[in-house]
Each structure stands twice: as structure tokens, then as C-alpha cells.
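Colleague: Provide a 3D model corresponding to the input given below.
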Amino acid sequence: MNYWIWALHYDWATPEMVKQAIRYKDCSPEDLQKGVEKKLITAEQYKEITGEAI
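Modeller: This next block holds a predicted model:
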């Protein structure tokens, strides 16, 4: 699992930080989707970060 998913799950990172990580290609929407599937982040967090519903 991507570091940023764990960081978001444990409140070590904010959604804005994850958005920046996506811009730097350090995390991807696919990584976020896997995080939702494993219940590490919520669908609402996914939507807030990507702007798209899962």
C-alpha cells in the first residue's frame, strides 16, 4: 500500500498534501481507490482529493 494512503489513514497527511503527491506522481488515483477498497480511506476523502466519485 502506498505511503500516502497510510499517512492519510493515520492523519499524518492532509488531503491537500495527497493532492500535491499526486501532482508529483508520488501517489495515484488508483492507489487511492485501493485504499478505499481496503477501508483505509473513505469514499468522501477519495472524492475530495480526486474531484470524482468512486
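Colleague: use CA for all of it now, contacts and neighbours both
Modeller: Fine.
Colleague: dump the residue contacts of the spatially most central residue of the chain.
Modeller: Nearest residue to the geometric centre of the chain (Cα atoms, centre = their mean): Leu32, 4.1 Å. By Cα atoms under 8 Å, 6 or more residues apart in numbering, the residues touching Leu32 are 5, 41, 46.
Colleague: before we go on, could you also do this sequence so I can check it against the first one:
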Amino acid sequence: MNYWVMALYFQWVTPELVKQAVELGDCSMEDLNTGYEQRMLTLEQLQEIKPSFKERE
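Modeller: Presented below is the predicted three-dimensional model:
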């Protein structure tokens, strides 16, 4: 599991900081998708990072 996903889950960082990490290449949207699929991240958190993120069915 990516550090940023864990940090967001434990609320050590804000979605804005994770967004910066994605922009810098330290975390990928794939990492975030994995966290969402494992129910570690919420749809709201992901939409703050990437507004176009849609809920999976």
C-alpha cells in the first residue's frame, strides 16, 4: 500500500497534500483507486483530489 493512501486513511495528511503528491509522481491514481477499492478512502476524498473521479458500480 502506498504511503500517501495510508496517510490519508489515518488523516495524517489532507487530500490537498495527496493531490500534490500525485502531481509530483509520488503517488498514482492507480494507488488511490486501490485504496478506494479496499474501502480505505472515500469517494469524497478522491473527488477532492481529482474532481472527475466517479463512483464505481
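Colleague: returning to that earlier point: nearest to Lys19 of structure 1 among the contacts of Leu32 of structure 1?
Modeller: Distance to Lys19 of structure 1, by Cα to Cα, is smallest for Tyr46 among the contacts of Leu32 of structure 1, at 10.3 Å.
Colleague: and the closest one, what does it touch?
Modeller: Taking Cα under 8 Å, 6+ apart as the test, what Tyr46 of structure 1 contacts is 32-33, 36, 52-54.
Colleague: how does it look with 7 Å?
Modeller: By Cα atoms under 7 Å, 6 or more residues apart in numbering, Tyr46 of structure 1 lies in contact with Leu32.
Colleague: go through stretch 44-55 of structure 2 and flag the buried ones.
Modeller: Buried residues in stretch 44-55 of structure 2, counted by 16 or more other Cα atoms under 10 Å: 45-46, 49.
Colleague: what's the average distance of the strand or helix carrying Ile49 of structure 1 to structure 2?
Modeller: In the assignment (DSSP states H and E), Ile49 of structure 1 maps to helix 43-50. Mean deviation of helix 43-50 of structure 1 relative to structure 2 after superposition (mean Cα distance after the TM-score superposition for structure 1): 1.0 Å.
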